[in-house]
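Engineer: Need a 3D model of the following:
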Amino acid sequence: MEENNSIPDGWHLKQVVEFASKIQSGGTPKSDNLEYYNGEIPFVAIDDLSKSNKYISKTQKKITNKGLLNSSAWLVPKYSLLYSIYATLGVPRINLIEVATNQAILNIIPKKKIISLEFLYYLLLEKRNTILSHSAHTTQSNLNAKVVKELEFVFPKSTIEQNKIAEILSKIDEAISETKIIITKYNRIKTGLIQDLLTKGIDDKGNIRSEETHEFKDSPLGRIPKEWDCLELRKCIELHNNKRKPISALVRAKMIGEFPYYGATGIIDNINIYNVEGEFVLFGEDGDHFLKWKNQEQTILVNGKFNVSNHAHIVKGNHICSTKWLHYFYFHRDITFHLTRQGAGRFKLNKESLSSLPILVPRDINEQIKIIDKIEYLNNFINLYKIQNEKLQANKTGLMKDLLSGKKRVTHLIN
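Structural biologist: The predicted model follows:
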């Protein structure tokens, strides 16, 4: 797999079988025997690899010792390399606990004097696409023990150099992990905050209202501040459906232009058929499309010029309700409860059902603006971390390619 003529000084070419003391897949106890499951032995499946990052420290299932003895599963010592060979191919993980695995996972115990575990993890991760490409050109679509044993890699002879490379990449992984934790934390905060902002609002002092400190009233959508109204959407919008244009799939495929086109499947770039200028919210009309979009992502706030088919309603706020308020209110609200099924059990968001949707609206447009500002501030804050995460991911990809090929050496960093 590797080119022999590209071996850096101090590196060598070896097959996996040469640097592994044991390479063996696992097995699965019969699923219909209850005595084999819910035991004390962590049992790793492909799902566990997919849902983890670098390390495996817990599993979704556990098996009993009896299940272990009556299957091809075996106890894989901690600090081994678990490598997926079926389904999601070529995913490496390090187990921090003793585990058993199913047959879709090849367990590799490396020879510590030849290759370090952490380095092997990054090596297999970086070479994954190459390995999958190599596998795709063979008669065996999946990987197997024989294929993996014969894989060959160029890597440093010195485990000290290997460890330094792994250390550098681990630090980037730690930074990525910390960034993801922050994003997850603030997304969770955002979910709760938006729910409060869009149902309780903020008073003239900038505080979220509560029934303990403010006056509320009943509405079809629950308790709301006395300064708010629950209205039918028709009272709050301008509907611009006359600007829609039906386009066949055949015609759409041949169109090229500068404006995005909104059809039954969402936004498509580079289509020039009909454009509308301004800020609008689009509601997907077709039942199949409508149900595919979860968490109200069928509402898309569009700024500037765009094109739209007859599968989307074009909505703009009026003097009662800002366009952005429409967007944020419905983006975070399930409206299927207010719709009826038509045809073969499908929902249809037609003009009348759209116009009849209930919406909560602060009477003071300035309160709407303040709430939107708070939501967008939090969105921008989260997006900054998302951008940082993307940059870290890109840096990691580049560093892995350079460090694991010997293009960039780390010998000067070794004492």
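Engineer: Could you use CA atoms for every contact and neighbour count after this?
Structural biologist: OK.
Engineer: and the helix or strand that contains residue 167, what does it pack onto?
Structural biologist: According to DSSP states H and E, residue 167 maps onto helix 159-197. Contact here means 3 or more Cα pairs under 8 Å, 6 or more residues apart in numbering; DSSP states H and E; on that basis helix 159-197 packs against helix 117-126, helix 365-403.
Engineer: Distance from the chain centre to that helix, please.
Structural biologist: Computed by Cα atoms, centre = their mean, to the nearest Å, the separation of helix 159-197 from the middle of its chain amounts to 14 Å.
Engineer: To compare against the first, here's the next sequence to fold:
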Amino acid sequence: MSKTVSESWRTALIGEICNIAIGGTPSRSVSEYWDSTKSFGHPWVSIRDLRKPRIYETSEYITDSGIENSNVKLVKKGTVLMSFKLSVGRVAYADRDLYTNEAIAAFIPKSKNVIFNQFLYQGLQSWNLLENIDQAVKGITLNKEKINLIEALLPPLPEQQKIATILSSVDDVIEKTHAQIDKLKELKTGMMQELLTKGIGHTEFKDSPVGRIPVEWDALLLDSVARRGSGHTPNKAKQEYWNGGIEWVSLSDSSKLDRLYITNTAKKISKLGVENSSAVIHPSGTVVLSRDAGVGKSAILTKDMAVSQHFMAWVCSKKLDKHFLYYVLQLWKPKFEAIAIGSTIKTIGLPFFKKLQIPIPPLQEQERIAKALSSVDVKIFELEDKHTSIEAIKKALMQDLLTGKVRVNIDNKEAAAA
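Structural biologist: Next up is the predicted model:
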């Protein structure tokens, strides 16, 4: 494979090779424009729908009347879509005829002899979209004029097809892995609902402050079976309070939560930072829960750590298994999100946790329930790690193949097919 781009590659502006169609939004004040039942209308794509490579179902549907009384445009099946406002650069295929809002651009190649549609899909994930950006009040945004100025690097058509085939095969693995993760998460949700409310093998139930539970279970204040604590943020102006080697769980670690254990943190504080603040070092095995931004996210500490004031922390007594508590908090995450209040940062006040009651099965049953749920989590985490690894491979391949750094070999049969 040659490591240089040959003269057969060329650059072109998107506006030279594609027509760009921008969608619209029917009036929200006219209910006749919207099909809330999704039974007779047409799929209408917004940015929140651009989460999978192919879009078939959408969050909202519009009616024929909504189409007639707005500037939405029909997008044919197979068309490449891209978000260009706020979340710039999310790319997907239309998997059926549909419509889009004004934050989504549809790319229609002017000639099949210039750009291969699947190559366009891959290229939009690699080409420099941000060279002509505007910094909008609420974030990064493009417009149709600037989309037309995006510069595409185009190899000959046979090479486009070969590159797209290679990258699409990786996309297929990513998509299948994602589907496996979704199925396991759905299974876990069902298992939590069943095991944490009905237990294992029970036939008789009773009402309790936490809902219907087996008659053998108790409903107790969490404070009666675990020692509750919180944390603090040392003075950020004092450099000697920071980078001292003590793990410190903060909102910066949000992405590390909800994965059963947290093993390290983005920021660390010093012994002086602990001594000169209200920060507390919690022992390994402590269960922590975010009560502010990212409300309801939880984890179990794998080593002694401090936490910020945005977290609650519980050290379980011998009556409460830490893994069981973690999964109860996971089950109740939607409840925590619902009760959080605040205009800027939603938060749950301390009085709520002082009164919080939880179901308490016999300890052996707690352990069995936690073991069953953690076995599913292990499989989810393995697949998520695989997903991350494959995405890294895809990124590296795109860097090589879409820039011409590494060339693909085209045989005569492939050249003729193109």
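Engineer: Kindly provide the TM-score of these chains.
Structural biologist: Once superposed, chain against chain, the TM-score is 0.76 (TM-score structural alignment, normalised by the length of the first structure); 377 aligned residues with a Cα RMSD of 3.8 Å.
Engineer: ok so, going back, turn the helices and strands packed on helix 159-197 of the first structure into a markdown table, columns for mean neighbour count and distance to residue 143 of the first structure.
Structural biologist: Formatted as a markdown table, those follow (neighbours: other Cα atoms under 10 Å; distance: least, Cα to Cα, whole Å):
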| stretch | mean neighbour count | distance to residue 143 of the first structure |
| --- | --- | --- |
| helix 117-126 | 21 | 13 |
| helix 365-403 | 16 | 23 |
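Engineer: okay, these in JSON lines with distance to residue 105 of the first structure next?
Structural biologist: Listed next are those as JSON lines, based on distance: least, Cα to Cα, whole Å:
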{"stretch": "helix 117-126", "distance to residue 105 of the first structure": "14"}
{"stretch": "helix 365-403", "distance to residue 105 of the first structure": "24"}
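Engineer: Nearest to residue 146 of the first structure, out of those helices?
Structural biologist: helix 117-126 (16.1 Å; Cα to Cα).
Engineer: for that closest one, the distance to its chain's centre please.
Structural biologist: Per Cα atoms, centre = their mean, the centroid offset for helix 117-126 of the first structure relative to its chain is 23 Å.
Engineer: now swap in stretch 363-376 of the second structure and tell me
Structural biologist: Relative to the chain's own centre, stretch 363-376 of the second structure is displaced by 27 Å; criterion: Cα atoms, centre = their mean.
Engineer: Show residues contacting that stretch.
Structural biologist: The contact list for stretch 363-376 of the second structure (Cα atoms under 8 Å, 6 or more residues apart in numbering) reads 184, 188, 191-192, 195-196, 199-200, 260, 319-321, 323-324, 327, 360.
Engineer: from those, which is closest to residue 163 of the second structure?
Structural biologist: residue 184 (32.2 Å).
Engineer: quick one: what's aligned to the closest one in the first structure?
Structural biologist: With TM-score structural alignment as the criterion, the equivalent of residue 184 of the second structure in the first structure is residue 186.
Engineer: could you list every residue that touches the nearest residue to that match once chain neighbours are set aside?
Structural biologist: Closest residue to residue 186 of the first structure apart from its sequence neighbours, by Cα to Cα, 6 or more residues apart in numbering: residue 382 at 6.8 Å. By Cα under 8 Å, 6+ apart, the contact list for residue 382 of the first structure reads 183, 186, 187.
Engineer: what number of residues lie near the second one?
Structural biologist: To tie it back to what came earlier, the one meant is residue 186 of the first structure. Neighbourhood size, residue 186 of the first structure [other Cα atoms under 10 Å]: 17.
Engineer: Distance of it relative to residue 179 of the first structure?
Structural biologist: Residue 186 of the first structure sits at a distance of 11 Å from residue 179 of the first structure (criterion: Cα to Cα, to the nearest Å).
Engineer: And the last one, by the same measure?
Structural biologist: Counting by Cα to Cα, the separation of residue 187 of the first structure from residue 179 of the first structure is 12 Å.
Engineer: Neighbour count for those two, which is higher?
Structural biologist: Using other Cα under 10 Å as the criterion, residue 187 of the first structure and residue 179 rank with residue 179 on top: 19 against 15.
Engineer: Tell me if I'm right that that one and residue 383 touch.
Structural biologist: No - using Cα atoms under 8 Å, residue 179 of the first structure is not in contact with residue 383; the gap is 11.2 Å.
Engineer: Map residue 12 of the first structure onto the second structure.
Structural biologist: Aligned partner of residue 12 of the first structure by TM-score structural alignment: residue 10.
Engineer: neighbours around the residue nearest to its match when sequence neighbours are not counted, how many?
Structural biologist: Leaving aside its chain neighbours, residue 10 of the second structure sits nearest to residue 154 (5.3 Å; criterion: Cα to Cα, 6+ apart). Residues lying near residue 154 of the second structure (other Cα under 10 Å) number 22.
Engineer: Please verify my assumption that residue 154 of the second structure contacts residue 12.
Structural biologist: Yes - using Cα under 8 Å, residue 154 of the second structure is in contact with residue 12, at 7.3 Å.
Engineer: Please enumerate the shared neighbours of the two.
Structural biologist: Between them, residue 154 of the second structure and residue 12 share no contacting residue, judged by Cα under 8 Å, 6+ apart.
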